[in-house]
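1. here is my input, please return the structure:
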Amino acid sequence: MHAPEPDTPHCALATVVATLRAAGCVFAEDEARLLVDAATHPGELARMVEHRTSGVPLEHVLGWVEFSGVRMEVDAGVFVPRRRSELLVRQAVALLHPGDVVVDLCCGSGAVGVAVAAASTGVELHAADVDTAAVRCARRNVESVGGHVHEGDLFDALPATLRGRVDVVVTNVPYVPSEAIALMPPEARDHEPQIALDGGPDGLDFQRAVAAEAPRWLRPGGHLLVETSAHQAATTADIVTRAGLLARIVRSGELDATAVVGTWRVDY
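-> The predicted structure is shown next:
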C-alpha cells in the first residue's frame, strides 16, 4: 500500500492516520505522530508508512523504542523489547548496590541491561547474545552507558573473570513453545529472528540451560532473574530450584508480566 506524499504537517498526519487505520493498525493516531515526527521529508514519510502498513514493526521502521524511560536503538531483524520486560528491570534495580556486576543474558538490543544501568548507581554492566545482528545493535546501546557486550552462546560468551562474581543476571531467553510460534502476531514471527522466540518443545529449554550454569557465575547471595509467562511460572520456578537456587515468583498486573527470581545461597 503506497501512501501519498502530503504537503503540510497537518495534512501529513491526517493522511498517515487514515492509511494506518485502513491497514488495521490499532494505535493509528499514536503511530502516525511518531512517523511524521521522525521523517525528514515527504518521500521518507511515504516509505516509512509503506513499511509499516506491510507489517514491519513500528520500532523497526523508526529504528528505536522507548523502554523503561530510555530510548533504545532497535535494528531491523533484532528482537523488539516488550514493556513486560520492565518487570526484570524493576526487580534488578531493587537488588543492586553501587559497584555490583550485572549480566544481561540473551540481551537482544541490550534494552534490559541498559535500563538497569540507567536506574542504578555505578554498576558494572555486561551483555551477551549469540546473534551477530543483536550484538551489533546492543553495542551501540550498551556501550553508551559504559557497559560491555560479548558475542556467544549464553554464559559461554562471558569472560572467565566474571565467574563467581556476578551479583545479578537478568535474562529474557526465548520461552515460546516451538509449535506456538505460528500463532504469534506476524510482526513478531515474520520480522524478529526465530532464535529470539523459540524456546523448544515446552518453551523452557533455554531457561533450563541458564539455570544450570548460573551458580557457577553468581556470587554467594547473587540473583538470577528470568522472564517467563504466567502459565509457565511454576515450572520455571521448579527449574531454578532444581539448579540449587531459592526461587520466588513475582508478577505485575500493570505490566501483565511474570518473572522468577532465584537467589544463590551457599552455606559455608
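
2. when you work out contacts or count neighbours from here on, use the C-alpha atoms and nothing else.
-> OK.

3. all strands of this structure, in order?
-> Using DSSP state E, the strands of the chain run over 64-67, 70-73, 101-105, 124-129, 148-151, 166-171, 218-228, 245-252, 257-264.

4. chain center to the third one, what's the gap?
-> Going back to what we said before, that points to strand 101-105. Between the centre of strand 101-105 and the centre of its chain there are 13 Å (CA atoms, centre = their mean, to the nearest Å).

5. residue 40: neighbour count?
-> 10 (other CA atoms under 10 Å).

6. oh, I was asking about residue 185
-> Taking other CA under 10 Å as the neighbour definition, residue 185 ends up with a count of 10.

7. need the contact list for the most centrally placed residue in the chain.
-> Per CA atoms, centre = their mean, the C-alpha nearest to the average position across the chain is that of residue 81, at 3.4 Å. By CA atoms under 8 Å, 6 or more residues apart in numbering, residue 81 lies in contact with 65, 67, 109, 111, 112.

8. sequence B follows; please return its structure for comparison with A:
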Amino acid sequence: MPSPTPEPLVARLRAAGCVFAEEEAAVLAASAGSASELEELVARRVAGEPLEYVVGWVAFDGGRVGVEPGVFVPRQRTAYLVELAAGTVTAGDVVLDLCCGSGALGLALARRVPGIAVHASDVDPVAVACAARNLAPVGGSAVVGDLDAALPSALRGQAAAILANVPYVPSRAVALMPPESREHEPRGTVDGGPDGLDLLRRVAGVAPRWLRPGGALLSEVSETQAPAAATVFAAAGLDPSVHHDEERDATVVSGVCPPARRRC
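-> Coordinates of the predicted model:
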C-alpha cells in the first residue's frame, strides 16, 4: 500500500481518539485501492465518522455484514443473542428478525444454521435496503414495515424464533453515549423511551401471534433492565428467561411460547 506508512497512519488515528488505532489502520489500509483513497477514508475516520461506515462493513459473529450511513451498526456483544438463538432452530425453520437494521442477526444466524428461512422487517427503508442485500446470499428477505405489519400473514404461528435487537437505551442516557453513535446513528435506533423498554413492549405484544408452540422471542437489554423485560414477556404470555454473558457484558431475555395446551 502506498504511503502514508502504517506508523504515521496509526499516530493520526490515535491522536483522533481511536482506541484501537493499530487495528483500524490495518482495516483502512486494506480497504483502500490507492494512496488517495486511503487518505479520503482516513480523513473521514479522523473527523469522527464510525469506521464501519467508512469501510462499508462490520465484522460480526465471524463474518462481515454490510453497513452504511444511517443504519445501526451491530455491536459485538449482540453475537451472544445469535449464539442463544442458534440452539433453538434447525434447517427449515422460520426465523423473524424484527427491527432488523442491517439484517445482521438474521444473517449471522443463517450462517450458523444453514437452511433457515429468514424474514426481516424494519420501519426504515434505508435499513431494509441494506438488510435485503445482506440477506440475499442466504435466501433471506427484508420488508419495510412497523414491526410485523408487512410480514406475510402465512407466517403467523410458524416462527421458531423471533430476533429483536430493539433500541433499549433510556432517553435520558442517549446523551451519554459515545459521540460516534450519538452523532451518526439515527436516534430512533438507540432511544428506547423513558425506561428503554418502549419498543420491547410492542415487540412482546405482537410476538405470540407469530411464534409456534415452543418458539422463542429473544431480545438484548441491559443487565439492570432484565427483570423488567422478563415481566414484559410474561405479561405477553411468554415464559421468560434471562441470560447473561459476563465476558461480553451481554444480557438477553428470551420468552418461549408455551405448548399448544396453553394459550401463548
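
9. structure 2: which residue goes with the residue nearest to the centre of structure 1?
-> If you follow residue 81 of structure 1 across to structure 2 using TM-score structural alignment, you land on residue 74.

10. could you do residue 231 of structure 1 as well?
-> Match for residue 231 of structure 1 (TM-score structural alignment): residue 224.

11. ok, residue 147 of structure 1 next?
-> When structure 2 is aligned by TM-score structural alignment, the residue opposite residue 147 of structure 1 is residue 140.

12. I figured its match hits residue 117, correct?
-> Yes: counting by CA atoms under 8 Å, residue 140 of structure 2 touches residue 117, with 6.2 Å between them.

13. these two: which has the busier surroundings?
-> residue 140 (23 against 19).

14. quick one: the helices in the stretch 51-200 of structure 2?
-> All helices of the stretch 51-200 of structure 2, identified by DSSP state H, counting those that start in this stretch, fall at 51-55, 79-86, 104-112, 125-135, 179-184, 198-206.

15. of the strands of structure 1, which is nearest residue 9 of structure 1?
-> The closest of these to residue 9 of structure 1 is strand 64-67. By CA to CA, the value is 21.8 Å.

16. need the counterpart of residue 45 of structure 2 in structure 1.
-> So residue 45 of structure 2 corresponds to residue 52, using TM-score structural alignment.

17. now for the closest residue to residue 234 of structure 1 other than its chain neighbours: which residues touch it?
-> In space, not counting the residues next to it along the chain, residue 234 of structure 1 is nearest to residue 249; the distance is 7.8 Å by CA to CA, 6 or more residues apart in numbering. For residue 249 of structure 1, the contacting residues are 233, 234, 237, 258, 259, 260, 261, by CA under 8 Å, 6+ apart.

18. ok, how many other residues are close to the fifth one?
-> Residue crowding around residue 259 of structure 1 was assessed by other CA under 10 Å; the count is 27.

19. can you tell me how far it sits from residue 87 of structure 1?
-> Look at residue 259 of structure 1 and residue 87 of structure 1: by CA to CA, to the nearest Å, they are 7 Å apart.

20. same check, this time on residue 106 of structure 1
-> Plainly put, residue 106 of structure 1 is 16 Å away from residue 87 of structure 1 if you go by CA to CA.

21. who has more neighbours out of the two?
-> Between residue 106 of structure 1 and residue 87, counting by other CA under 10 Å, residue 106 is the more crowded of the two (26 against 22).

22. what's around residue 243 of structure 2, how many residues?
-> Residue 243 of structure 2, neighbours per other CA under 10 Å, totals 16.

23. how much space separates the residue nearest to it when sequence neighbours are not counted from residue 239 of structure 2?
-> Distance criterion CA to CA, 6+ apart; nearest residue to residue 243 of structure 2, sequence neighbours excluded, is residue 252 at 5.1 Å. Residue 252 of structure 2 sits 14 Å away from residue 239 of structure 2, going by CA to CA.

24. tell me the contacts of the closest residue to residue 229 of structure 1 other than its chain neighbours?
-> Ranked by CA to CA, 6+ apart and with sequence neighbours excluded, the top spatial neighbour of residue 229 of structure 1 is residue 258, at 5.7 Å. Shown in contact with residue 258 of structure 1 (CA under 8 Å, 6+ apart): 84, 87, 227, 228, 229, 230, 233, 249, 250, 251, 252.

25. any idea how far residue 238 of structure 2 is from the equivalent of residue 217 of structure 1 over in structure 2?
-> Under the alignment (TM-score structural alignment), residue 217 of structure 1 maps onto residue 210 of structure 2. Between residue 210 of structure 2 and residue 238 of structure 2 the distance is 12 Å, computed by CA to CA.

26. one step back: okay, now the match of residue 217 of structure 1: neighbour count?
-> 26.

27. mind listing what it touches?
-> Taking CA under 8 Å, 6+ apart as the test, what residue 210 of structure 2 contacts is 155, 156, 157, 158, 159.

28. residues near the counterpart of the last one in structure 1, how many?
-> Just to be clear, that refers to residue 159 of structure 2. Correspondence of residue 159 of structure 2 to structure 1, assessed by TM-score structural alignment: residue 166. Using other CA under 10 Å, residue 166 of structure 1 has 26 other residues around it.

29. quick one: residue 166 of structure 1 and residue 99 touch, right?
-> No: with contacts defined as CA under 8 Å, residue 166 of structure 1 does not count as touching residue 99, sitting 10.8 Å away.

30. thinking again about what came up before, turn the contacts of residue 249 of structure 1 into TSV, columns for distance to residue 196 of structure 1.
-> TSV is the format used below for the contacts of residue 249 of structure 1 (distance: CA to CA, whole Å):
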residue	distance to residue 196 of structure 1
233	19
234	22
237	21
258	18
259	18
260	19
261	21
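
31. closest to residue 95 of structure 1 out of these?
-> Closest to residue 95 of structure 1, out of all of the contacts of residue 249 of structure 1 and judged by CA to CA, is residue 261, at 10.5 Å.

32. which residues touch the nearest residue to residue 165 of structure 1 once chain neighbours are set aside?
-> Spatially, and ignoring its direct neighbours in sequence, residue 165 of structure 1 is nearest to residue 219 (4.6 Å; CA to CA, 6+ apart). By CA under 8 Å, 6+ apart, the contact set of residue 219 of structure 1 is 164, 165, 166, 167, 264.
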